[in-house]
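The sequence and its predicted three-dimensional model are supplied below.
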Amino acid sequence: MIVSGQKEMNENPSVEAENQLDLRYQLTAEVAKGNSKAGFTVIVQDNYYGEKLPYFLELMAPEKVEPIVLTPNADVIRERECYPRKRA
C-alpha cells in the first residue's frame, strides 16, 4: 500500500499513475505465484480494465489462471454509487 506519493487513477492517468498500477500488478503476480508454488490455492481480486487483464495474465505465466469477470448492469452500479462504503 502506498502511503505517500500515490497518484490517482482517472480517465487520463499520468505516467506515474500507470507505473504505480503496473507495479501493483507485478507485485500481486509475484505473491500469487509464490503462494501457488507453495501449494496454496490462490484467488486474486482486483479491477483489470482493457489491456490490463491480458497484461496481468502474462505476468501470471506459467501458472494456470482462470479469470472470472463480474459485470454488474448499470442499475446495480447506480445503486452502489448511492450508498458509499463506510470505512471502519
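Received the coordinates, thanks. Residues are numbered from 1 along each chain as shown.

can we go C-alpha only for contacts and neighbour counts from here?
Fine.

Which residue would you name as the spatial centre of the chain?
Residue closest to the mean C-alpha point of the chain, counted by Cα atoms, centre = their mean, is Asp46 at 3.0 Å.

This protein: helices as residue ranges?
Remark: helices assigned in the chain by DSSP state H are 15-37, 52-60, 74-82.

Below is structure B, check it against A:
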Amino acid sequence: MTNNNNEITSESKNERGIFLITGIMAAGKSTIAQLLSERLEKSVHVRGDLFRKMIVNGGVGMSDTPSIEALEQLRLRYKLAAKVSDEYYQSGFNVVLQDVIIGPMLQDIVEYIQHRPLYVIVLTPRPEIVAAREASRPKKGYGAMDISSLESVLQSETPRIGMWIDSSNLTPEETVDEILRRVFTEAKIQ
C-alpha cells in the first residue's frame, strides 16, 4: 500500500476510507490528522471538537467525574462528527476524523459511523510527553480533565481496537509515515 518513500501507492489512493484518530489531549491528534489528510487524495479533516465550540450557551464541560449532561453533550458531539464524516465519505472524500474518544465511547463512535472502510488509529505518547505538550500550549477550555485520569481511561477502559501507536519518539511526519505503513492491515474495523 505504501512504497519505500512512505507515499501512498496508487492502489491505496483509490481506496477511500474514514480514518478515525484519537488519543488523550495533547497526543498530537490535530497535527497528525492534518498531515494525514494532506497525503490523501480528495480528503477532509473533521475536527470533532468544533461541535463543542458551536455551543453558545448551556455547554457543560467534561471532568474526571462528568455529569449526565456533560456525557450527553459529548455523545451528541460524537454523533454529529460521525454524521458529517459519513456525508463527506458518501460525497467521495477520504475523511480523517479526530477527537478525544476514549473509554467505551470509542466503540460507540465506531457504531455511529456507518460507512466502511473505517480505520481506527489511537495515538499513545507517554504521559510525560503529553504533559510537556499540554504545558506548552494555551489553555483551550477542555474542562477539568487531569492527564493521568485520561491516560488511565485510555489504558484500562478503551477497547483495544484498531492500531495503537506510541508516538513519543516520533516526529509528526514520522508518525504519519508509520500510520501509512500499518493502517490498511492493522487499523481496519469491520
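Structure's in. What do you need? None of the values given here were measured: they were computed from a predicted structure.

re earlier: measure the equivalent of the residue nearest to the centre of the first structure over in the second structure to Thr185 of the second structure for me?
Taking TM-score structural alignment, the alignment pairs Asp46 of the first structure with Asp99 from the second structure. As for Asp99 of the second structure, its distance to Thr185 of the second structure is 22 Å (criterion: Cα to Cα, to the nearest Å).

And Gly143 of the second structure, by the same measure?
Counting by Cα to Cα, the gap from Gly143 of the second structure to Thr185 of the second structure is 36 Å.

Kindly report the same for Lys139 of the second structure.
On the measure of Cα to Cα, Lys139 of the second structure and Thr185 of the second structure end up 37 Å apart.

the more surrounded of those two?
Just comparing Lys139 of the second structure and Thr185: by other Cα atoms under 10 Å the higher neighbour count belongs to Thr185, 12 against 9.

Output the residue interval of the first structure matched by the helix or strand that that one is a member of.
Under the criterion of DSSP states H and E, Thr185 of the second structure resides in helix 172-186. Across the first structure, nothing matches helix 172-186 of the second structure (TM-score structural alignment).

mind checking how far the helix or strand just after that helix is from the chain centre?
Sequence order places strand 188-189 as the next helix or strand after helix 172-186 of the second structure, per DSSP H and E. Distance of strand 188-189 of the second structure from its chain centroid, counting by Cα atoms, centre = their mean, to the nearest Å, is 14 Å.
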